[in-house]
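Undergrad: what's the 3D shape of this:
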Amino acid sequence: MKKLLAGLLLLILLFVAAGAAGTFIAVPFNEPPAPVSRAEPKPREILILSNPIHTDIALRLDAETLAQFGFLEDAGVQLHHPDAQWLIFGWGGRSFYMETPTWADLKPMPLFKGLTIDHSVMHVDLAGAIDVTQPWVTPLTIDDAQLHSMMDFIAGSFIRTDNQVASIGSYGAFDHFFEAKGRFNALFGCNTWTAQALRTGGLRTGLWNPIPQSLALSLKLFNPENTFQSP
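TA: Purely as a prediction, here's the structure:
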């Protein structure tokens, strides 16, 4: 029993040490080159929404996001709902993500799959006004080209059949789950997907960000120029 406890403690310490190191090593390793343009890039706001274990990316619902993600409307996402202002995306393990809408719903098997290997899903949700001063919100600005690259990455994370997606479940009336590319595991999970999406959009993150707290810290450390400015 003592050896087992010692082994578990060592694994926890290694995880913490690796997470700390991953937070303070920036990716890309070199600063991305500035875009060659005489025109001032148009700032576009995005939000990173966090809870203790998971992060989502929120994009403003405008003509460009509606055009990019119009395929979701055919699958039941109410993109044109009059109160919708933000389109929210998250990637995660199918069993844990879909079967655990709240901590009270936690079950052993989804937890086990979430700690090992599972199929992945995309979760799509809608939101009205979001208070960007809340501690669970990390607001950032990027330019048009970065936004389009990020949207391409997000759209490319869905599994499609005949160029269409189909809802496989939901928590409520305004969200949907969809089959996603990739396999989920505890080392490379929802927050590393978020980090990859952000890097595709020209931002820098830590080398490895398994938890929301390390991702938020790396974003603040390596992207001071992307401070959100409210209109």
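Undergrad: C-alpha only now, for contacts and for neighbours.
TA: Fine.
Undergrad: and the strand or helix carrying residue 114, what does it pack against?
TA: Secondary structure from DSSP states H and E places residue 114 in helix 108-115. Secondary-structure packing of helix 108-115 (3 or more CA pairs under 8 Å, 6 or more residues apart in numbering; DSSP states H and E): helix 94-99, strand 176-185.
Undergrad: which other residues reach the first one?
TA: Counting by CA atoms under 8 Å, 6 or more residues apart in numbering, helix 94-99 makes contact with 105-106, 110-111, 113-114, 118-121, 169-171, 177, all of which sit outside it.
Undergrad: and that helix, how far from the chain's centre?
TA: 16 Å (CA atoms, centre = their mean, to the nearest Å).
Undergrad: got it, and the last one?
TA: On the basis of CA atoms, centre = their mean, strand 176-185 is displaced by 12 Å from the centre of the chain it belongs to.
Undergrad: name the element the residue most central in space within the chain belongs to?
TA: Residue closest to the mean C-alpha point of the chain, counted by CA atoms, centre = their mean, is residue 194 at 3.3 Å. Secondary structure from DSSP H and E places residue 194 in helix 190-200.
Undergrad: which secondary structure elements does that helix contact?
TA: Secondary-structure packing of helix 190-200 (3+ CA pairs under 8 Å, 6+ apart): strand 55-60, strand 86-93, helix 144-155, strand 205-206, helix 212-222.
Undergrad: sort out which residues of the third one are buried, please.
TA: Of the residues in helix 144-155, those buried under the neighbour-count criterion (16 or more other CA atoms under 10 Å) are 144, 146-155.
Undergrad: what angle sits between it and helix 190-200?
TA: Calculated by axes from the mean of the first three to the mean of the last three CA atoms, to 10 degrees, helix 144-155 forms an angle of 140 degrees with helix 190-200.
Undergrad: show me what helix 144-155 is packed against.
TA: Using 3+ CA pairs under 8 Å, 6+ apart, helix 144-155 is in contact with helix 63-68, helix 190-200.
Undergrad: isn't residue 52 right up against residue 212?
TA: Yes: the pair residue 52 and residue 212 qualifies as a contact (CA atoms under 8 Å) at a distance of 6.8 Å.
Undergrad: for the two, indicate the residue with more neighbours.
TA: Neighbour tally, residue 52 and residue 212, criterion other CA atoms under 10 Å: the higher count belongs to residue 212, 24 against 9.
Undergrad: and that one, what does it touch?
TA: Contacts of residue 212 (CA under 8 Å, 6+ apart): 50-55, 191.
Undergrad: assign a three-state SS to residue 124, would you?
TA: Classification of residue 124 using DSSP: H, G, I helix; E, B strand; the rest coil returns strand.
Undergrad: neighbours of the closest residue to it other than its chain neighbours, how many?
TA: Leaving out its chain neighbours, the residue that sits closest to residue 124 by CA to CA, 6 or more residues apart in numbering is residue 89, at 4.9 Å. Residues near residue 89, counting by other CA under 10 Å, number 22.
Undergrad: run this one through as well so I can compare:
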Amino acid sequence: MKIIKKVLKWFLFFLLIPITYIITSLILTTITIDRKTDTNSLDKSIYLSTNGVHLDIIIPKKDIDSLVLFGIKHNENENYLSFGWGDENFYINTPTWGDLTFTNAFKAMFLQSATLMHVTRYQRKRTDWVEIKVNELELQKLNTYLLHTFESNENGMKIILKNKGYSSMDDFYKSNGSYSCFKTCNSWVNIGFKESGLKSCLWTPFDFGLLDKYQ
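TA: This is a model prediction of the structure:
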């Protein structure tokens, strides 16, 4: 009987951890950090996209700083670039949700790991993107945030992982930072918005956190 009680106690303890995480995440997601600047001169557009779980930031190529664009593979007829950040092992070994394994998920959420920037190129705007109007200063700050996320070699060049993209339209690059349950792909986007002075969540690991504030 004592063994059963002990097992039950530990089961409830470990069950409490994810429940607490989810509840706390939902509460912090609903708390809005307001825009730092006024809404005048919002003559630029950026976009958010999601695959249902993972957020990307999309910027027209003409509005991407030359330092960010330097070293990124692109063609003249590609007018938009999307930027996503995440765990290297998860990105490379989980191209679809059908490839998800417990081991890959556990390593991404709880172990310190290398990360990648995922850059996808588009010729035209897509209807499912969420448009966000920004001013020049906000756009500059977002460009700076993206630039500092990329890892560079001793020559200042971004480090591409050759032939690792999911298609001919995307590539992976080495990035700074470590992924965890406290800094997810979506919280990376949220931090970028917060540092750029845009409306954001206090903190969120979810894609719908930012989307709900702009839809």
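Undergrad: if we can go back for a sec, what do we get in the second structure for the residue nearest to residue 124 of the first structure?
TA: Aligned against the second structure by TM-score structural alignment, residue 89 of the first structure finds its counterpart in residue 83.
Undergrad: who touches that match in this structure?
TA: 56-58, 117-120.
Undergrad: pull out the buried members of these.
TA: 56-58, 117-120.
Undergrad: and the two most separated of those residues?
TA: 58 and 117 (12.9 Å; CA to CA).
Undergrad: residues near the counterpart of residue 210 of the first structure in the second structure, how many?
TA: For residue 210 of the first structure, the aligned residue in the second structure is residue 205 (criterion: TM-score structural alignment). Counted with other CA under 10 Å, the neighbours of residue 205 of the second structure add up to 25.
Undergrad: before we move on, what about residue 99 of the first structure?
TA: Residue neighbour count, defined by other CA under 10 Å, stands at 17 for residue 99 of the first structure.
Undergrad: alignment lookup: it to the second structure.
TA: Aligned partner of residue 99 of the first structure by TM-score structural alignment: residue 93.
Undergrad: and residue 193 of the first structure, by the same measure?
TA: So, by TM-score structural alignment, residue 193 of the first structure is matched to residue 188.
Undergrad: hang on, isn't its match packed against residue 85?
TA: Yes: here residue 188 of the second structure lies in contact with residue 85, judged by CA under 8 Å, at a distance of 7.0 Å.
Undergrad: looking at these two, which is more packed in?
TA: For residue 188 of the second structure and residue 85, the more surrounded residue by other CA under 10 Å is residue 85, and the numbers stand at 31 against 23.
Undergrad: so who does the closest residue to that one other than its chain neighbours touch?
TA: Excluding the flanking residues, the one nearest residue 85 of the second structure by CA to CA, 6+ apart is residue 117, at 4.6 Å. Residue 117 of the second structure is in contact with 83-86, 149-150, 172-175, counting by CA under 8 Å, 6+ apart.
Undergrad: before we move on, the earlier item: quick one, which of the helices and strands packed on helix 144-155 of the first structure gets closest to residue 8 of the first structure.
TA: Across these, closest to residue 8 of the first structure is helix 190-200 (CA to CA), at 23.0 Å.
Undergrad: now do the residue nearest to residue 124 of the first structure against residue 222 of the first structure, distance only.
TA: Plainly put, residue 89 of the first structure is 23 Å away from residue 222 of the first structure if you go by CA to CA, to the nearest Å.
Undergrad: and the longest helix along the first structure, what does it pack against?
TA: Looking across the first structure with DSSP state H, the single longest helix is helix 2-24. Counting contacts by 3+ CA pairs under 8 Å, 6+ apart, helix 2-24 of the first structure packs against strand 205-206, helix 212-222.
Undergrad: winner for burial among these?
TA: strand 205-206 (a mean of 30; mean count of other CA atoms under 10 Å).
Undergrad: how big's the offset between that strand and the second structure?
TA: Compared with the second structure after the fit, strand 205-206 of the first structure shows a mean deviation of 1.2 Å (mean CA distance after the TM-score superposition for the first structure).
Undergrad: ok, and the closest non-adjacent residue to the counterpart of residue 36 of the second structure in the first structure?
TA: If you follow residue 36 of the second structure across to the first structure using TM-score structural alignment, you land on residue 32. Nearest residue to residue 32 of the first structure in three dimensions, chain neighbours excluded: residue 202, at 7.2 Å (CA to CA, 6+ apart).
Undergrad: can I take it that the one you found is in a strand?
TA: No: secondary structure of residue 202 of the first structure (three-state DSSP): coil, not part of a strand.
Undergrad: that one and residue 31 touch, don't they?
TA: No: counting by CA under 8 Å, residue 202 of the first structure stays clear of residue 31, with 9.8 Å between them.
Undergrad: more neighbours: which of these two?
TA: Of the pair residue 202 of the first structure and residue 31, residue 202 is the one with more neighbours under other CA under 10 Å, namely 21 against 12.
Undergrad: relative to residue 109 of the first structure, how far out is that one?
TA: 37 Å.
Undergrad: now residue 92 of the first structure
TA: On the measure of CA to CA, residue 92 of the first structure and residue 109 of the first structure end up 15 Å apart.
Undergrad: look at the two and report which has more neighbours.
TA: The neighbour comparison of residue 92 of the first structure against residue 109 (other CA under 10 Å) goes to residue 92, with 29 against 12.
Undergrad: which outside residues touch the helix holding residue 194 of the first structure?
TA: Applying CA under 8 Å, 6+ apart, the external contacts of helix 190-200 of the first structure come out as 27-28, 54-57, 90-93, 146, 149-150, 153-154, 184, 204-205, 208-212, 215.
Undergrad: let's see 7 Å
TA: Under the criterion CA atoms under 7 Å, 6 or more residues apart in numbering, residues 54-56, 91-92, 149-150, 153-154, 205, 208-212 lie in contact with helix 190-200 of the first structure.
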